[in-house]
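*Asks:* the amino acid sequence is not available; the structure is as follows:
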């Protein structure tokens, strides 16, 4: 598999980038923080999406942008593909869209982030985690695999070599075996339970119990039939007696009904006679009330202004009163309006006069305030003139300081900035020298420890057998040089600190002079403004006092007019009072007319009442005559019914009925008892039949369950054999993988450490690693130095990659080998070995190697160079290709 092209839009530091990648070794070069690793992360993200990120999708979107696009073209096993991922930011969420397609017309297409990730995982036979473990050595993780436990290393390598599938299949077979065991145990338990249930039911002799219950049921049924016949005869006797009683009861009911009717008629006659007497008394009362009303009418005629209570006379008097009232009300309304108008005018004029007086007082107060403000402005102007004089004296003293200095006021800031930049460079140099001195001292200390142990400082071999001459003296000389250079740099830093402190004080003085000049100018302008303000406020105060005097004069004139309007309002009010009295007289007369009319109507109503009551007395007399005729007929019917009732026959029928009911009560109790017993027998017979059917069902279920247990025994054996087969196959393939991996690891390691202090590496079946020196002594990889551990781990990674590339049974396509800053833990000697390893990996057939590094030796080993730069103002990165043969190594070193 090869990466062919990567195109980015708003991905991390990249605004727009389009880079083509070819076979061979490509080194991505640039300053720290320029965005080199982001190119590799973009390729990884294109393949696996969010699974390739340590953070969230928000982290890859360029700050300030709303959409990110990553496109990757790659070729796998001869087929070209293109992946496009787009992220769009919406408020607090991100929309992730992804597509994959083949570009040779083979009609391979996937849509959706999950679908694309699953396709890539299947295509490469590795997920994102396996990709990192095999092909992608990320920055800072170079020692991850060597630092892993043997178990972690075993799981990682097994997964890469697809042995995890066999373990998965073995676990599935084991789970199936355990499942069969659970089911088999359950079925065997159920079989034992069935045997116990069948034996228990067979011991109960169910058929014999059934025969006894059926015989008893037949006897109970015969006895029930006999009792039911006797109950039927008793029922007939009871019904005949009841019919006799019913006939006599009907006659008695008719007799009682006739007697009740007679009582009702007699009561109605008495009620009617009483009501006739009430009407007679009421007529007498009404006549007395009429006499009183007629006397009251005579008393009110004079008050109403009437000669009589005749309807026409009353109507004429009412019309005259209405006309008089209308005339009075019309005049009264006019007078009321005039009085209210005069009162309102007087009130409004008085209020206006008060407002004018109040406004005059306000103008006097405003004039006083303006006079006070004018005096305050004049005083403030005097105070600021005094401040200006003090500032001018301070400025003169500051200018004298610059007269004796070696810089003037205008150039002091530029001089301080230049010295600060120089101090920053010196401090960076101090930090570099400190780090380099620390590393040099550590090398000398490590070499001295080896020398004390009698071993070579470079290769670790005994001094007498060492193939190298010791370089410890050169390291000691380098430490002395670095110490001297560091001391000189620190002295230079101290000198610059002192000079910068002097310039800081002069810069403060220059800033203070600028501030004084600005303040003096501002205060002068303020003095002129305040004096002008004082003059303006004095003039405004005089103007307001003139206006106040004019308003007081106008207020006095307005009060005189208001008094005249108040007197006119009082005259109109007196006329209103006179008219209201006349109107009251009209109301009294109308009230007397209404009283006369009301009493005349009452006399007419009383006469009508007397006539109605007289007619009701006559009607009641006629009704009573009819009721007396009906009463005579009902009395004759009562006598006939009384003679027809036979009390002796009634007593005999009641006696027969009582005896029949007593016998039926006893028979019902016995039938209920026998019925309950029959129900019990039916239930018992049904229960025994159910148990017999259940016994047959249990026997049938046992036969089926016995067959199932036999089948499960066979299945359990098959799953056990399958589990063992997968386990044996995995162990066999692991041993083959261990042998192949040990071979490729030793070949790779020999290329890096050939003819050196180490002889070979052993890898056991659990993937535990052991390094052997040429003298036969074994070492754990963690005992190697920092650079040796990093290089050893890179060798292990490359060996695993070779094993995947070559395959156990034939070559398999693998992704590019990606190394992100592999020289972080390597010194110059070990970098040379890494260059050798990269060149040999090309020789083993690795078609594409991508390396992020700023090391010159690795850059020199590149077929192609990608240079990454970041523009300081926009903070955006750019990437461009360059032929490594045309690279000016010296210029890169200067960078």
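*Replies:* Looks like it came in fine. A quick note: this is a predicted structure, and the numbers were derived from the prediction, not measured.

*Asks:* every contact and neighbour count from this point should use C-alpha atoms.
*Replies:* Noted.

*Asks:* ok, residue 415 - contacts?
*Replies:* Applying CA atoms under 8 Å, 6 or more residues apart in numbering to residue 415 gives the contacts residue 503.

*Asks:* name the element it belongs to?
*Replies:* helix 412-452 (DSSP states H and E).

*Asks:* check which element follows that helix along the chain.
*Replies:* That would be, after helix 412-452 and using DSSP H and E, helix 472-644.

*Asks:* also compute the angle for that next one relative to helix 412-452, please.
*Replies:* Taking axes from the mean of the first three to the mean of the last three CA atoms, to 10 degrees, helix 472-644 and helix 412-452 form an angle of 100 degrees between their directions.

*Asks:* which other helices and strands contact helix 472-644?
*Replies:* When contacts are defined as 3 or more CA pairs under 8 Å, 6 or more residues apart in numbering; DSSP states H and E, helix 472-644 sits against helix 206-304, helix 311-403, helix 412-452.

*Asks:* to residue 844, which of those helices lies closest?
*Replies:* helix 412-452 (34.7 Å; CA to CA).

*Asks:* mind putting the helices and strands packed on helix 472-644 into a markdown table with distance to residue 806?
*Replies:* Shown next, in a markdown table, are the helices and strands packed on helix 472-644 (distance: least, CA to CA, whole Å):
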| stretch | distance to residue 806 |
| --- | --- |
| helix 206-304 | 79 |
| helix 311-403 | 80 |
| helix 412-452 | 40 |
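
*Asks:* tell me the angle the helix holding residue 415 makes with helix 311-403.
*Replies:* Calculated by the same axes, to 10 degrees, helix 412-452 forms an angle of 70 degrees with helix 311-403.

*Asks:* touching stretch 873-887 from outside, list them.
*Replies:* By CA under 8 Å, 6+ apart, the list of residues contacting stretch 873-887 from outside reads 13-19, 34-35, 859-860, 862-871.

*Asks:* then this one, side by side with the first:
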């Protein structure tokens, strides 16, 4: 597997970065805190998403940004892939909005963070944790494996070599074996329980019990049939006797009904006769009341202005009163309407006067506000004039910087660019001169060593025999000349850097002059605007005050008119009161007419009552005559029924009924007992039959359980064999891997350590590590020095990587080897050993090695150099590929010398 390209947008310190990666050794170089590690974290995050983070998604989005994007292109097993992840902020939450994976043949597409992570884990045969343990040595975790316990180390390495799968399979087989044992134990217990139940039921003799019970049931059914026939005969006798008694009872009921009807008719006749006498008394009372009403009518008629109490006379008088009332009500309605109109006019005028006063007050308040706003505008105008004067002074100050400057205003940026170009040329000259100087010094040093030994510095022959002995002086002069040239170039560089500071100052002044010009133009426009605004507000305030005076005069006119309307309304109310008094007199006359009419109507009602009561007395007399005839027929029927009753036949029927009912009761009790005994026998027979069915079911279940137990016993043997097979296979593979890993670890550690203090490293089957000294003394890796432990751990990680690469036959090539700040615990001597380890891994066929480091010594080991820098102002990082890493190494050395 190889990373081809990583593109970032708003990821940690990167605003917009696109970096292509190639095979070989790529060193990502830069100062601490510049953002080097974030590039590799982005690759790791692209593969595994949130599982690759120590924190949350909010940690990867650039501060102040609303969204972020990461894209990774990589090649694996000859096929290209592209992963794209987008993050977006929703309130205080960061969520993944897009996560896709596609291949170069357009046949593969995965969508969703979970689906993409699962695909990558299957493709690489490792999840995020395994990726870190195998290929990604993260910053600060160089000692992770050496500090781990043997058990933790065993789990890590077994998972990488897929041995964890075998342990998982063995555990599954063990779980299956235990599960089969549980089921087998339950089935054996169930079989024993069923067999004991079968034996118990077979010992009961169920078939003999069933035959005896069925014989008893047949005898009992015969007795029940006989008793039921006798009960039917007794029921017939009972029904005949009951019919005779029912006929007798019907005649008795009719006779009692006739006696009741006769008594009721006699009572009704007596009550109606009494009612007839009471009606006669009421007729006499009503005639007395008529005489009193006629006297009252004459008295009430005298209080009116009519001569008679007949309806026509009263109606005519009412008509006159109605006409008079209509005229008065018309006048009253007009008067009341006039009162309302005058009152409303008065109130409206008064209200209008108040509204006009309020409007005048509002106008005066608006005028006051406008005066205040005019004062504020005048203050703002004065402030702007002061600010314009300040900016004018500053502009003169900035222009004075160009009086003795090598350029005029507007030429500062071009001048700065020219100085920067000259500085780059000076730096190039310094690098070239320094390289020539190192070569010349090396030549002189070699020559001086030969001279010290008595040999010629050019041909190596003895000095006395060499024709070129004078060349050394020329080389020394050349060194002196190069030193002088290098000093001159450094002085020129320093002078140009001073010029660059001057240019930067001029550029800042030029930019500030542009800003001042824009600001002064805005202030000029604002001054004119505020001056016009103040004058306009003061003029408007004067106009509002004049309008307020006019409104106050208008309000006073409205109040005077309102008072006049109130006076007219008071006069009209007096006319209304006079009209209402006339209407009251008309109502009194109408009430007196109503009293006369009601008295006359009462007399008519009394006369009608006398006539009605008289007719009712005649009706009562006629009804009583009819009742007396009906009473005579009832008495005749009563006498006939008394003669038709045979008391002896009725008494005989009662005796037969009592005997039949007594026999039926006794037979019913006997039958109930027989039915109960038959039900008991039936239930007992059913119970025996059920037990026989249960016995047959138990026999079938016994056979099924026996067959199931045989099957489970065979399955248990198979799971035991499978569990043992997986355990043996895992142990054998681990033994082989431990031997290979121990060999590779010793080879790698010998290369990077390179001294005679230690003889070899031993790795046992439980992944416990021991370092042996030359004298055979064993040491725990933790007893090594800090730098030795770091090299030891790097050796172990590289050995694991080699073992994993050799253990996979091309189906899943290993990912790039990633080292993030591996020199943290190393001194300069150990750093050179690390460079040797990197070269060794290239020799083992590792296609791509990515190293993040701020150490300049690793730059020389790079095929590709990527420099990371952070802008201190924007706090944003940028990347720059260096085409010639060797030149970068020289520059780093020169900077170190300076």
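*Replies:* Yep, that arrived. Because the structure is a prediction, the values reported are computed rather than measured.

*Asks:* care to give me the TM-score?
*Replies:* Scored against TM-score structural alignment, normalised by the length of structure 1, the superposed chains reach a TM-score of 0.73; 708 aligned residues with a CA RMSD of 3.5 Å.

*Asks:* of all the helices and strands packed on helix 472-644 of structure 1, which lies closest to residue 168 of structure 1?
*Replies:* For these, proximity to residue 168 of structure 1 was assessed by CA to CA; helix 412-452 is nearest, at 47.9 Å.

*Asks:* which residues in structure 2 does the closest one align to?
*Replies:* Against structure 2, there is no aligned range for helix 412-452 of structure 1 (TM-score structural alignment).

*Asks:* the residue nearest to residue 570 of structure 1 when sequence neighbours are not counted and residue 558 of structure 1, how far apart?
*Replies:* Sequence neighbours aside, residue 339 is the residue nearest to residue 570 of structure 1 in space, at 7.1 Å (criterion: CA to CA, 6 or more residues apart in numbering). With distances taken as CA to CA, to the nearest Å, residue 339 of structure 1 is found 20 Å from residue 558 of structure 1.

*Asks:* neighbour-wise, which of the two wins?
*Replies:* residue 339 (23 against 19; other CA atoms under 10 Å).

*Asks:* now the helices for the stretch 701-850 of structure 1?
*Replies:* In the stretch 701-850 of structure 1, the segments counted as helices under DSSP state H, counting those that start in this stretch are 786-806, 828-843.

*Asks:* and residue 375 of structure 1, how many neighbours?
*Replies:* So residue 375 of structure 1, with other CA under 10 Å, has 17 neighbours.

*Asks:* hmm, I typed the wrong one, I wanted residue 149 of structure 1.
*Replies:* 12.

*Asks:* over to the one 5 residues further on?
*Replies:* With neighbours defined by other CA under 10 Å, the count for residue 154 of structure 1 comes to 18.

*Asks:* now do residue 765 of structure 2
*Replies:* Counted by other CA under 10 Å, the residues lying close to residue 765 of structure 2 total 15.

*Asks:* then residue 43 of structure 2?
*Replies:* Residue 43 of structure 2 has 23 neighbours, counted by other CA under 10 Å.

*Asks:* mind listing what it touches?
*Replies:* 6, 72.

*Asks:* now with 10 Å?
*Replies:* Going by CA atoms under 10 Å, 6 or more residues apart in numbering, residue 43 of structure 2 touches 3, 5-8, 49, 52, 70-74, 83.

*Asks:* likewise for residue 801 of structure 2?
*Replies:* 133-135, 160, 741, 744, 795, 807, 814-817, 841, 846.

*Asks:* mind checking which of these are buried?
*Replies:* Buried members of the contacts of residue 801 of structure 2, scored by 16 or more other CA atoms under 10 Å, are 133-135, 160, 741, 744, 795, 814-817, 841, 846.

*Asks:* which parts of the helix or strand harbouring residue 896 of structure 2 are buried?
*Replies:* Remark: residue 896 of structure 2 resides in helix 885-897, with elements defined by DSSP H and E. Using 16+ other CA under 10 Å as the test for burial, helix 885-897 of structure 2 gives 885-886, 888-892.

*Asks:* please apply the same query to stretch 520-534 of structure 2.
*Replies:* Across stretch 520-534 of structure 2, burial judged by 16+ other CA under 10 Å covers 520, 523, 526-527, 530-531, 534.

*Asks:* among those, which lie within helices?
*Replies:* The helices in this structure, assigned by DSSP state H, contain 520, 523, 526-527, 530-531, 534 from those.

*Asks:* count the residues that sit near residue 800 of structure 1.
*Replies:* If we define neighbours as other CA under 10 Å, then residue 800 of structure 1 has 24 of them.

*Asks:* now do residue 47 of structure 1
*Replies:* Neighbours of residue 47 of structure 1 under the rule other CA under 10 Å: 27.
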